[in-house]
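J.: The following comprises the amino acid sequence and a computationally predicted model.
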Amino acid sequence: MFRTMASLPSGRVAKWVVLALWVALLVPALMLAGKLGDVQKNDSSAWLPANAESTKVVERSEKFQRSDTMPAIVIYDRPEGITPADMAKARADADAFADSENVAGRPQGPVKSQDGKAIQTVVQVQKDKTGWNGISEVVTALTDIGEKNADGLGFHVTGPAGHASDSVEAFGGGGSLTAITALVVVVILLLTYRSPTLPLVPLLTAGVALSASEAVIYLLAKNAGLTVNSQTSFILTVLVFGAATDYALLLTSRYREELRLHEDRHEAMAQALRRCSPAIIASAATVAVSLTLLMLATLRSTQGLGPACAIGIVVGLLAMITLMPALLVIFGRWIFWPVKPAYAAPQAATEGIWTRVGTAISGRPRTVWIGTAVILGAMAVAVVGLKADGLSSKDQFTDKPQMAVGQEIQARHFPAGSGDPIYVVTTADAAQRVSAALADIPGIADVSPPVIKGGDALLAGELEDAPSSSAALDTVEQARTAVHDIEAAHAQVGGNAAITLDTRDAATRDSKVIIPIVLLVVFLILMLLLRAVVAPLLLMATVVLSFAAALGVSSLVFNHVFHFAGADASFPLLSFVFLVALGVDYNIFLVTRVREITEQHGTRRGALEGLSATGGVITSAGLVLAGTFAAMASLPLLFAAELGFTVAFGVLLDTLIVRSVLVTALTLDLGRWMWWPGKLFARHDDTPTTPAAEPDLEPALDGR
C-alpha cells in the first residue's frame, strides 16, 4: 500500500492532479493565513493557566475596574529642572490624551517628581478595542502629541502599553524575517545543488507549506481555542522553511541518483520516494510528536506553540512528498541545469570528505568517541551560568526602544513601579488588615485606600521597583506570603508583576514535566524504528549531550560576548524540544541508512558507508536549518536572538560532530551490540574492512 501511495505524485496523470489540488488549496489558504494576526493573543495575561493566582485576581477584580485597559506611562524630563511652562504643556497634553481615540477616561496626572526634574502621566489604553496592533497606534498618537512643541522637554511612553507598542514594531519585522529566511535557503541550495533553477522548487514548496500551515493554525485558533501569538508566527516561519527544505534535500538527492538508473523520470521519482520516504516520515513524525507534547504545558503560549509548530512540520512533510515530487517530474531533467543527470551516465568514483572522516575514525573508534564525549561534556559545564529566570521588560529587546529609555528615566525620578501597581483582592472585613500587611512589606512604596463592593475589597500597592524586575517579583512573593496568612481574608495578589511571576513559575514547572516525557517518547519511537534497545539509548544520550553542550556554549556567549541580561523562563524548554527533536531527526537519516547497509554487509561496513552516503546531504540539511534559525537574529528581540543562536549552533554541532564523529565511532566500537536485542544483533559482522571509494551520489558541501 505504501509503495502505491509513494508512486502517486510521480504518475503521468497523477502529477497534474496533485498540482491541481495544491493550487486549489492555496487560494483559500492565502486568504486565511493573512488573518492569523487577528487571532493572536499577545497580552501575557492571556498565556497563564486558569488556576494561576494572577488570573483569578483578574476575574475577581472585574467588578472594581475595567479589565480591557492597559496603562501607558508618559514620562517628561528636563535634566536642569521642570519649568512652569513644562507643567502647563503636560496638563494640556493630558487634555489632548483624553480626547484621543481609544483612550479610556481621564489620565492620572501630570505629577512632578520630588527632585523636580520629571513629570509623569498615566493614560489608560483600551486594549480590547484596539487589539495588539492598535495599541501601537495609540502610543504613536500619544507620542505625536507629547513631542509637539516640546522645546527641549524629553518625552517617552513606557509602561505595559509602551512595551506592547515596541513589541509590535519588533514583531513587525516578520515580513523581513521571511525574506531573510528564504534568502538563506536559496544561497545554501545554490551552493549545494550548483544549479540556479533547482532551488526554486523546494523554496516554492516551502512557501506553499507555510501558507497552508498558517491557514490551519488560524482555523484552530479561531474555532478551537488554540493560543497563538507573534512568537508562534516567527518560530513557525523558520521551522517550516528549515525542516521542509531538509526533507527536500533528501528527496532530491535520491531522485538525482535514480535518474541515472532509470530512463523514465516518472519511474525514477517513484523509486526515490519509496527509498527515502520512510526515513523522512519517521523523522518528521518524531519532530511533530515532540512538539505536540508541549500541549502538556500549563503556560498557554507554550501550550499553543507546540501543536502550531507540529502542524507546520506535518504540512511541510506533505508538501515535500507530494507537491515537490510532482513539480520535479513536471519540469523534467532540465531543472538540474547546467549539470543534468543523464540516464546510464558513468559517475566518477570520488572519495568525499565523509569517507575520509569515517576511515580516520575506524582506526581507533573508542578513543574517538570517548574524547569527543569529554569535550562535549566540558562544553556542557558552562550551562550552570545560564540565567533563565525571566527578563525585565526593558531587557527583552536587543536595542533600546522608547519604552526602555522611558523606564530608565522613570526609575531615576519616580518609584519605578508607579502607574503599574500590584492589586490585591480580599474580603471587605479583612481589607484593613491586608492593607496594613502590605504597607509593612519592603518594596511597596504606598498602598491605596481599599475600594469595597459586594463584600469584596480591592487594594493597589505601588511598587518601588519596575514591575518586571526581579526585585518586584520578590516583593510579589512576600506580599502573597503576608496576605495568605491573614485569617479569613481569602486574599489574592495580581497585577502585571504578579503575571510575570506566575509566567516564570509556570515555565519552570513545564520544563520539569515535559522534558522527561519528550525523552521517553522519542526513545520509544526510535525503538520501534530501529527494532533495538541499545542504539536508541545511545542516540538519545548523544542528543542530550549535544543539547547540554550547545546550552553551555550559549550561556558563555550570552554572558561574556553579547552581555545579555538573561533569558526568558521558557527558553530552556523550547531549546530542548527543538534541539532534541531535530538532533534525533538527523540521527534517523544516518542510522536508518546504516541499518539498511548492515543487513547486507555487517555493522562496520554499514557505519562507514552510511556516513559516506549520507554525510553530504545531512551536512547540507544542517546548514539550511541552522541558517534559518540564525535568521531569527534579524528581529530586535532578545528571545529570538537567543533561541536562534542556540538552535543554530546546536544543529551545526549535532550535524558536524555528534552525528558524524560520535555516533559513527560508537557504532564502530560496539559493532553488532548496537542492534541488541534485534535480529541484526544475532548475525556476525563481516571482517573489518574499509569500503572502497565509490560514487558519491549525494549533492553536498563536502569539500570536493
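T.: Structure's in. What do you need? Numbering: from 1, shown residues only.
J.: hey, let's count contacts and neighbours off CA atoms from now on
T.: Fine.
J.: Run through the helices of the stretch 301-450 of the chain in chain order.
T.: Along the stretch 301-450 of the chain, counting by DSSP state H, counting those that start in this stretch, helices occupy 324-331, 353-363, 365-381, 402-413, 431-439.
J.: For the host helix or strand of residue 177, list every residue counted as buried.
T.: According to DSSP states H and E, residue 177 maps onto helix 174-193. Within helix 174-193, the residues scored as buried using 16 or more other CA atoms under 10 Å are 174, 177-178, 180-186, 188-190, 192-193.
J.: and of those, the nearest to residue 508?
T.: residue 174 (28.1 Å; CA to CA).
J.: what's the spacing between that closest one and residue 231?
T.: 10 Å (CA to CA, to the nearest Å).
J.: Presented hereafter is structure B, for comparison with structure A:
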Amino acid sequence: MELFDGGTKRRLPHLVGPKLSWIVVLLAVIFSGVALSAPITADESQNGVANVPADAESRQAADLRDEMGGSEVVPAIVVLDREGQALTESDRTAVEALAKTLQEYSVGGAPVFQQLAEDGQAALIGVPLSSSASNDELVTIVEKMRAQLADEVPEGMRAQVTGGPAFTVDLAGVFDGADTRLLFATAGVVAFLLLLTYRSPWLWLVPLAVVGVADQVAITVVAVGTKFLPFTTDGASVGITSVLVFGAGTNYALLLIARYREELRRHENRYDAMKVAVDRAAPAILASSGTVVLALLCLGFAESPSSRNIGLGGALGIITAVVYALLVLPAAMTVPGRALFWPFVPRAGQDVPERAGFWWRVAEGVTKRPVLVGAVALAALAVLMIPLTGLKSGLSQTEQFRATPESVTGQETLGEHFAAGSSQPTIVVTSTDKAPAVLAAAEDVEGVQSARPGTEADGRTVIEVVISAAPATDEAFAVIEDLRSATSEVDSGALVGGTDAEALDADRSADRDRWLIIPLVLLVVLAVLLALLRSLVAAVLLVLTVVATYAAAMGAAWLVFTNVFDFPALDLTVPLLAFLFLVALGVDYNIFLATRAKEEAEQSPGDVSRGPISLALAVTGGVITSAGVLLAAVFAVLGVLPLIVLTQIGVIVGIGVLLDTLVVRTVLVPAMVTLLGRWFWWPGHLSRKPAGDEAQPQKETVAP
C-alpha cells in the first residue's frame, strides 16, 4: 500500500464540483440535522460498578442480594458534629428530632436509624433510600435533605450527607452541564489554534464547523451503537469520545487543507486541486484513523466495563470524524473558493520552497549530527522516566474528585468518629445453614469492626460486615482478602461484595487488562507499520519510540500530579487508556514522516537516508507540529471537568503528544534513519537499492 502516489490513483470518490460540492454540503446538513434531532438516548452504566467485571465476585454477590430482595434500600448517611467538640445534651435531642424529620425521605416507611459515636463528638442518621431510584430522583432527594438540614441543625453544628446515594449525586454533579462546558472549551481551543495556524479571519470556521458537527453526530452514532454492541456509556466515556473526535478530526482537517493549499499552487481549477489533495491525503488519514480505531477496538477484550465503553464508543467516534473529514470537508472547502485563504491566497504557479525555512534548518542540524542529537533526545526521554519509580495507582471513592464535594468531607468526618465502613458495609452472601459459622469466621478476621446477619431468603443469608480501614485502601483490600479466605473455608460458595470488594476486583481487572490489551495494541500498531513501510526494522523502531514516549510522558505527568495537583495516585484505568491513546495517536506523526521519507527515498537516485528524511521533515514539519500542538491542547481541555481520571488522561496524553511531535518525530526518528541508512528499510526493497552519491529529489515536493 502506498500512502503518497502523486495523485495518480483515486482512493475515494471525488465529491467536489461546481454543483456537487453544494449538494454534498446540503445533504450533510440534512443528515446531521436528522441525527441531532433523533430521539435516541444511549444505554448508560452505573458509575459505581463501571470498572467491575460482570463475573467478579463482588458483582455476583450484589446480583444474589438483588435476587433476595436485600438491596431494595441503600442508606444516605447524615453525619453531624461540632468539628472536634463534644455534642451537648441539646445537640443529642436535636439529632433525635432530625431523625424523625428525615423519616419522610425513607423509602417504603423503612425506619431511619441513628447512632452516637463512642467519643461523643459526632452522630449519624441513616436514611434508607430506594436502590432502584434514578440519578435524577436521588439528586432531588439529597438536595432537599441538604437544604432542610442547613435550615434545621442547631447553630454551630455541621450536617453532611454522605454514603452511596450522596456519592452518586455528587458524581452526577460533576457531569451536570459537562457536555456543554467541554464542547465550548474544546471549540475555543481549536478555533484559537486554527486561527494561529492559518492566519485567516475565516478559514478556521470551515474545519471547526465540520468537526464540531461531527462531534455532535458522533454522540447519536454512539447512542445507536449501545443498542447493538456490547457497551454502554458514562460521563467519562462520553467526554473522552468527544475529545477524540475533536482532536483527531481537526488533525485530519489540517492534513487535508495543507495538501489542498499546496495543490492550489499547481492547479487553476480549485476542484481539480481538491481532487488531487484528497487522493494524496486520504491514504495517510485512513491509515492513521485505522490505527486508532483498531487500537480502540482492542479495548473490547477488556474485563473492565468502563474500558470497553471508551474503546467501542471512541472507535465509532473516530469513524464519524473520518467520514466528515474526507467526504464533507472537501466539499465545504471548495464552495467558498480561494478567497477562503485570504489574506494568504494560494495562486497557481507560485513556488513551493522545499529547502528553506525553519524546518529545513532543523532537518539539516539533526542529520548532520545524528549521534549527538539522537543521544540527547534519548537522554531527555530517560530522565523523564525516572519519576516512574515512585508512581502509585488506585484512587478511593473519596479521592475521585478534584474539588471536594460534601459526600467526601462527610465520609472523612465519618471515618474520624465511626468505623470507616459504617456508611457502606461489606456484605457476605452465604447459605443460611452455614450463616452462623460464616458470621463467627467474619468476626474473627482482623480489621473487622462488627458483623451481623441481614436479609434472609431462598436459603441464603446476607451478613453485613463493617471494617475499620478507610475505603479502597491497601488496608481495606487486605481485610477483604482475609475475609474471603476465612469465609470460603467455612462455606466454599460464600461471596464477599460491597464497595471495598468492588474496588479490589476493579484493581485486579485493571491489572489483567493492562497485561492483555497493551501487547494487543502494540501488535496492531506493528502490523499497520509493517503493511505501510514494508520494513521490519523501521516498524519495530517506530513502535519502540512511541513506547519510550509513553514512559517519559507518564514520568513527567507524575511529577506534575504530585507537585502541582497533589494527586495521591493514578486512577486504575489511566495507565492503560493513556498508553492506548499515546501509542495509537502518537504513531500517526511517525507514520506521516516515515511514509514521506520512504516516498522521497524511492525517487532518489541513490540516497535512502539523510536526503529523504531531511526533505520529509522539512515539508511535513509545519503541519504535523500544528496538528500535534492542537491535539495536545484538546486533550488538556479534559481538565475543565473536576474528575481526577479525566484530568490525568488529559495531562499524560497532552505531554506525550508534544514529546512525540517535538522530540521523537523531529529529532529521534530522523537521527535513527540517518545513522542506519538503508538498513532502516530492511528487508524492504529500499534496503537493497544500489548506493550512489547523495542526491536530492528533482521534483517539486509538497507537504502531506
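T.: Done, it's in. Not measured: the values here are computed from a predicted model.
J.: For residue 569 of the first structure, find the nearest of the helices of the stretch 301-450 of the first structure.
T.: Using CA to CA, the helices of the stretch 301-450 of the first structure put helix 365-381 closest to residue 569 of the first structure, at 19.2 Å.
J.: could you give the angle of the closest one to helix 353-363?
T.: Relative orientation of helix 365-381 of the first structure versus helix 353-363 (axes from the mean of the first three to the mean of the last three CA atoms, to 10 degrees): 110 degrees.
J.: corresponding residue for residue 209 of the first structure in the second structure?
T.: Using TM-score structural alignment, the partner of residue 209 of the first structure in the second structure is residue 214.
J.: So which elements touch the helix or strand in which its match is found?
T.: Following DSSP H and E, one finds residue 214 of the second structure within helix 205-228. With contacts defined as 3 or more CA pairs under 8 Å, 6 or more residues apart in numbering; DSSP states H and E, helix 205-228 of the second structure has these neighbours: helix 20-37, helix 178-198, helix 235-264, helix 305-323, helix 329-334.
J.: Return the distance of it from the chain's centre.
T.: Chain-centre distance of helix 205-228 of the second structure: 17 Å, with CA atoms, centre = their mean, to the nearest Å.
J.: Report the mean deviation for it after fitting onto the first structure.
T.: On superposition with the first structure, the mean distance recorded for helix 205-228 of the second structure (mean CA distance after the TM-score superposition for the first structure) is 1.4 Å.
J.: Show me which parts of that helix are buried, residue by residue.
T.: Those would be 206-208, 210-223, 225-226, for helix 205-228 of the second structure by 16+ other CA under 10 Å.
J.: The stretch 551-700 of the first structure: helices as residue ranges?
T.: 571-601, 603-630, 638-653, 664-670, 679-682.
J.: Specify the residue positioned farthest from the middle of the second structure.
T.: residue 89 (51.4 Å; CA atoms, centre = their mean).
J.: if I line the two up, what does residue 634 of the first structure land on in the second structure?
T.: Using TM-score structural alignment, residue 634 of the first structure pairs with residue 640 in the second structure.
J.: Excluding sequence neighbours, find me the nearest residue to that match.
T.: In this structure, residue 640 of the second structure finds its nearest non-sequential neighbour in residue 182, 7.0 Å apart by CA to CA, 6 or more residues apart in numbering.
J.: does the one you found really touch residue 637, like I thought?
T.: Yes: applying CA atoms under 8 Å, one finds residue 182 of the second structure in contact with residue 637, separated by 7.1 Å.
J.: Contact partners for residue 422 of the second structure?
T.: 414, 466, 467 (CA atoms under 8 Å, 6 or more residues apart in numbering).
J.: Can you add distance to residue 310 of the first structure and mean neighbour count and give the helices of the stretch 551-700 of the first structure back as CSV?
T.: As requested, the helices of the stretch 551-700 of the first structure are exported to CSV (distance: least, CA to CA, whole Å; neighbours: other CA atoms under 10 Å):
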stretch, distance to residue 310 of the first structure, mean neighbour count
helix 571-601, 11, 22
helix 603-630, 16, 26
helix 638-653, 17, 25
helix 664-670, 30, 24
helix 679-682, 33, 15
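J.: Now tabulate these in a markdown table and tack on distance to residue 553 of the first structure.
T.: Shown next, in a markdown table, are the helices of the stretch 551-700 of the first structure (distance: least, CA to CA, whole Å):
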| stretch | distance to residue 553 of the first structure |
| --- | --- |
| helix 571-601 | 13 |
| helix 603-630 | 15 |
| helix 638-653 | 8 |
| helix 664-670 | 23 |
| helix 679-682 | 37 |
